[in-house]
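Trainee: Predicted model, plus sequence, below.
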Amino acid sequence: MPIGYKPTVFVSSTCFDLGQVRADIRELIQTFGLDPALSEYNSFPVSPDTDTISNCLRNVREKADIFVLIIGGRYGFQTDSGKSITNLEYLEAKRKGIPIYVFVNSNIMNILPIWKNNPTADFSSHVENQKVLEFVENISHFKSNWVYKFDSAQDIKSVLLQQIPYLFMDSLDARKKLKDNDIVLSTAQYPPKSARLVLEKPDGWEHLLFAELCKSYLDRLDHKKFDLEYGVSFSDVVSIENTSDVFAWITIKNNEMLKLIRITTTLVNDAAAKSFGEPGQEGNYKKIQHVCQRLLEVYEQIINWKLSFTTLEVHEDFEPILDVLSGFADDPLFKIEEFVNRVHTEIPAALHSIASNGEHVTLDFTFVLESPDVDSFERELKNIHNLYC
């Protein structure tokens, strides 16, 4: 963090029915010496080029360090997804991994069990929209959420007055661990959940860290996946007229893909296992991070490799072989995504099963890539040779 930076507390709720509550919470946040972020105040950062929803989500994503969610009787404006802005802000905070404090009006918490048993009954005297009850029920299922009841702003203030100092103590403890163990965790390389795994080292932390980092890095490349889907590339157009130069370009691209495939299999099948450490020995968090970063860098390179075909201009006779060659990227891209999503889902589930039931769990994440369609490639290559040689 830069010198002089004060943590930001983002307060999320509907504004019309909870306006005074929000004002009171804002005052408390300022008392702590923290920066409050509430959308109805002029201090709330706004980009004039984006809509209200995008602005709110961007502020959660870029500014929020602590998230306070307050749920009253209104659900608020529903977006195209069917979720309210408050709901989307909450999901953004969950993805970011920051501390979340949830406060639900006591009347809603009291009728929640009744609603669950009678979901088709009329609860309009308690909530504007039954989606409020669905939202509260969904939030209550997250084990990491501690939900507090409130009747007034004072109830919320009392909880925050108790809980914020605990959060401060956690930060001091984390700072001490970093200092004592000479650990340096940049936020770019270690998102919050990953940094916590390195500091706290729960059972199986090495595999959890690997799964969390891989998924985090993959999610950062959504824009590249969209580029590939729409064929968007800002690289310069390459125009090749000489036949021998086209053959040379094809050879170079083929060798590049073979190299990327070799790197991928080495990272997953060799380097990852070594970074976890020998049985009974602790893994190396720096090596785990390195493997994850390199794996997703290779993934990005494969996307760029395939996009390079969209900026190539050659005679139409070469288009069939270029189509076959560009398809060499499809299996590695699919397999890397599949692998990352599997480890992110199956490793935590396996460790939970071991902790809960003492069961022995075996997971096989051996990485096998299909051989490129060499037969089609050689057939098209032979056709080209017959035309030009």
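Mentor: Arrived safely. Numbering: from 1, shown residues only.

Trainee: hey, let's count contacts and neighbours off CA atoms from now on
Mentor: OK.

Trainee: how many other residues sit next to Val368?
Mentor: 13 (other CA atoms under 10 Å).

Trainee: One more: the one 10 residues further on?
Mentor: For Glu378, the number of neighbouring residues by other CA under 10 Å comes to 13.

Trainee: try the one 10 residues further on
Mentor: When neighbours are defined as other CA under 10 Å, Tyr388 has 9 of them.

Trainee: how much space between it and Glu380?
Mentor: Using CA to CA, to the nearest Å, Tyr388 is found at 12 Å from Glu380.

Trainee: do Val198 as well
Mentor: 51 Å.

Trainee: Okay, strands next: where are they in the stretch 151-300 of the chain?
Mentor: 238-239 (DSSP state E, counting those that start in this stretch).

Trainee: ok, which stretches of it are helices?
Mentor: Assigned helices in the stretch 151-300 of the chain, in chain order: 153-180, 192-200, 205-219, 222-230, 243-266, 272-275, 285-307 (criterion: DSSP state H, counting those that start in this stretch).

Trainee: Same check on the stretch 1-150 of the chain?
Mentor: With DSSP H, counting those that start in this stretch as the criterion, the stretch 1-150 of the chain has helices spanning 19-31, 52-62, 85-96, 106-117, 131-140.

Trainee: so which of these gets nearest Thr243?
Mentor: Smallest distance to Thr243 across the helices of the stretch 1-150 of the chain (CA to CA): 49.5 Å, for helix 52-62.

Trainee: Next, the buried residues of that closest one.
Mentor: Asn55, Cys56, Leu57, Arg58, Asn59, Val60, Arg61 (16 or more other CA atoms under 10 Å).

Trainee: swap in stretch 224-242?
Mentor: Lys224, Lys225, Asp227, Leu228, Ser233.

Trainee: Would you check that my belief about the fourth one contacting Trp305 is correct?
Mentor: No. In this structure, Leu228 is not within contact of Trp305 by CA atoms under 8 Å, at 10.2 Å.

Trainee: Tabulate the buried residues of helix 52-62 (a markdown table), appending distance to Asp373.
Mentor: Listed next are the buried residues of helix 52-62 as a markdown table, based on distance: CA to CA, whole Å:
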| residue | distance to Asp373 |
| --- | --- |
| Asn55 | 46 |
| Cys56 | 47 |
| Leu57 | 44 |
| Arg58 | 43 |
| Asn59 | 47 |
| Val60 | 46 |
| Arg61 | 42 |
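
Trainee: adding another structure so you can compare the two:
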Amino acid sequence: MILQGRKPTVFISSTCYDLKHVRNDLKNVIEEDIGLETLLSEYYSFPIDPSIGTVENCLRIVEQRADIFILIIGSRYGSTLDNGKSITNLEYLRAKAKGIPIYAFVDKTIIRNIPLWKSNPTMDFSSVVDSPQLFNFTEEVMAIDSVWIHEFEVSKDISTIIKSQLSYLFFDSLELRKSIKNSSISKKVEERSPSAIQLVLEKPLAWEYRFFSQILSDELLMCKELRKDVQYRIFMEFTDPICDLDKLKDWAIENNNKLLRIVNALSTLINEAFPKAIGDLGEPSDLDFLVYIVERISKIYKSIIDLQINISSTTIPESAQKAIECLVMIYDSVLNDIERMQEEIANAISQIPEQTTENSDSFHITIPLILNEFDTSEFIEEFKKLYIDD
């Protein structure tokens, strides 16, 4: 979607104390010389949510506010979290998942020592880095993710390069804007992610299927944090406790019936709506219809999570806990099924070549749009035990 009335925002990610002057110099260049907004966690202008922690705030800002991501790797990896990664590492992963432009800068000393570290990983590098994990992180960015790396010695090196690179990005953005204006893309499609719009503009082989896969992936990714709420039992609201077993039975059955209705709607979208939207071979697809289907799948996905949260946050008798856990697991199996379907679609489409030639071999791809029937037997058995015992 083309937004107007807002400057692009640049998130500068690095360890703070050792690169304080580099970060400050870069902030001044980006804001004063280039005219963009910057986000640096050490400044009072960094928007925080006081209800969550430091790491969550940084990741939230990358997700919600960052348009451009600048990664600076110096001699410090920084303190690690329980998952073994630093905040800078996690910020980078969030920016990569979001799909925004990433410009990476690595201290020349680190670059020079990587070959030595790879040959002698147990060698003492404490005079160069605070943790060998920094070499792992740099190698991940360079070799695994294939992000273009710029070496630097002083902050001016970064400023000079970023001015040039942002000018190229500006030109590319103008060309993309021109392409969108000259195309027949609807407002509904225009609001999709840049990766999805690129597929519509470039039209690679099987681009309609690629478009569907991309927007489905984008929508489910945005729900990832909601699933963590259930996993870690992060509940902001609590319903009234249910103490009466008869009321509990009606409540549980109603929630199970809600899931049945939701899954039926999901099945209709997949088995009836999708074939109509994608069209027959050789016919144009209805992109607005495809967007509608994905938006509804996403809405269903979120509603299942909301039901999970509602059930999990309700206080019930201890004797009924096992039965309710079984009900929550049923909901979880449907969510896993939707995620599996999305992954299988993406994997199937990844096997399609970008284009064919006269000498290309023919190929056949099956797009898996199948939902498994969820099993309620354990839930029913646990409820039977509950009322027999009663």
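Mentor: Cool, got the structure. Remember, predicted model here, so these are calculated numbers, not experimental data.

Trainee: thinking again about what came up before, buried deepest among the helices of the stretch 1-150 of the first structure, which one?
Mentor: Counting by mean count of other CA atoms under 10 Å, helix 85-96 has the highest mean neighbour count of the helices of the stretch 1-150 of the first structure, with a mean of 20.

Trainee: which part of the second structure lines up with it?
Mentor: Under TM-score structural alignment, helix 85-96 of the first structure corresponds to residues 87-98 of the second structure.

Trainee: still on that earlier bit, which of the buried residues of stretch 224-242 of the first structure sits closest to Gln78 of the first structure?
Mentor: Lys225 (28.0 Å).

Trainee: Matching that closest one against the second structure, which residue comes up?
Mentor: By TM-score structural alignment, Lys225 of the first structure lines up with Arg227.

Trainee: Please tell me how far its match sits from Asn264 of the second structure.
Mentor: From Arg227 of the second structure to Asn264 of the second structure the distance is 22 Å (CA to CA).

Trainee: now do Ile87 of the second structure
Mentor: 42 Å.

Trainee: Also Leu281 of the second structure?
Mentor: From Leu281 of the second structure to Asn264 of the second structure the distance is 27 Å (CA to CA).

Trainee: who's more crowded, those two?
Mentor: Asn264 (12 against 7).

Trainee: which residue in the first structure lines up with the more buried one?
Mentor: Looks like Asn264 of the second structure aligns to Arg262 there (TM-score structural alignment).

Trainee: How about Arg60 of the second structure?
Mentor: By TM-score structural alignment, Arg60 of the second structure lines up with Arg58.

Trainee: what does stretch 140-160 of the second structure contact?
Mentor: Identification of contacts with stretch 140-160 of the second structure by CA atoms under 8 Å, 6 or more residues apart in numbering yields 21-23, 25-26, 29, 102-108, 111.

Trainee: just stretch 195-206 of the first structure next, same as before
Mentor: Ala174, Lys177, Leu178, Leu185, Leu208, Leu209, Phe276, Gly283, Asn284, Tyr285, Ile288, Leu351.

Trainee: Name the member of the residues you listed with the most neighbours.
Mentor: Counting by other CA under 10 Å, top hit in the contacts of stretch 195-206 of the first structure: Leu209 with 26 neighbours.

Trainee: Name all residues that make contact with the residue nearest to that one when sequence neighbours are not counted.
Mentor: What sits nearest to Leu209 of the first structure in space, not counting adjacent residues and going by CA to CA, 6 or more residues apart in numbering, is Ser194, at 5.8 Å. Going by CA under 8 Å, 6+ apart, Ser194 of the first structure touches Leu209, Glu212, Leu213.

Trainee: and the residues you listed as CSV, adding distance to Leu296 of the first structure?
Mentor: Formatted as CSV, these follow (distance: CA to CA, whole Å):
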residue, distance to Leu296 of the first structure
Leu209, 15
Glu212, 13
Leu213, 10
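
Trainee: what residue of the second structure takes the place of Lys274 of the first structure?
Mentor: Checking TM-score structural alignment: Lys274 of the first structure goes with Lys276.

Trainee: Kindly report the same for Ser194 of the first structure.
Mentor: Aligned partner of Ser194 of the first structure by TM-score structural alignment: Ala196.

Trainee: Thr362 of the first structure now?
Mentor: In the second structure, Thr362 of the first structure lands on Ile365 (TM-score structural alignment).

Trainee: Hmm, its match is touching Asn347, no?
Mentor: No. The criterion here is CA under 8 Å, and Ile365 of the second structure misses it with Asn347 at 10.3 Å.

Trainee: Comparing the two, which shows the higher neighbour count?
Mentor: Here Ile365 of the second structure and Asn347 are compared on neighbour count by other CA under 10 Å; more neighbours surround Asn347, at 14 against 10.

Trainee: could you point out the longest helix in the second structure?
Mentor: Looking across the second structure with DSSP state H, the single longest helix is helix 321-350.

Trainee: Which other helices and strands does that one contact?
Mentor: helix 207-222, helix 245-268, helix 287-312, helix 377-389 (3 or more CA pairs under 8 Å, 6 or more residues apart in numbering; DSSP states H and E).

Trainee: With distance to Glu91 of the second structure added, can I get those helices in JSON lines?
Mentor: Output for those, formatted as JSON lines (distance: least, CA to CA, whole Å):
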{"stretch": "helix 207-222", "distance to Glu91 of the second structure": "16"}
{"stretch": "helix 245-268", "distance to Glu91 of the second structure": "34"}
{"stretch": "helix 287-312", "distance to Glu91 of the second structure": "25"}
{"stretch": "helix 377-389", "distance to Glu91 of the second structure": "40"}
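
Trainee: Now do the match of helix 85-96 of the first structure: everything it contacts.
Mentor: In contact with stretch 87-98 of the second structure (CA under 8 Å, 6+ apart) are residues 13-15, 55, 58-59, 62-63, 66, 69, 71, 77-81, 102, 137.

Trainee: just to revisit the earlier point, tell me the most buried of the helices of the stretch 151-300 of the first structure?
Mentor: helix 205-219 (a mean of 23).

Trainee: What angle do helix 285-307 and that helix make with each other?
Mentor: Compare the direction of helix 205-219 of the first structure with that of helix 285-307 by axes from the mean of the first three to the mean of the last three CA atoms, to 10 degrees and you get 30 degrees.

Trainee: quick one: the match of Lys274 of the first structure and Lys98 of the second structure, what's the gap?
Mentor: Counting by CA to CA, the gap from Lys276 of the second structure to Lys98 of the second structure is 30 Å.

Trainee: By how much does the match of helix 85-96 of the first structure deviate from the first structure on average?
Mentor: On superposition with the first structure, the mean distance recorded for stretch 87-98 of the second structure (mean CA distance after the TM-score superposition for the first structure) is 1.3 Å.

Trainee: Lovely, talk soon.
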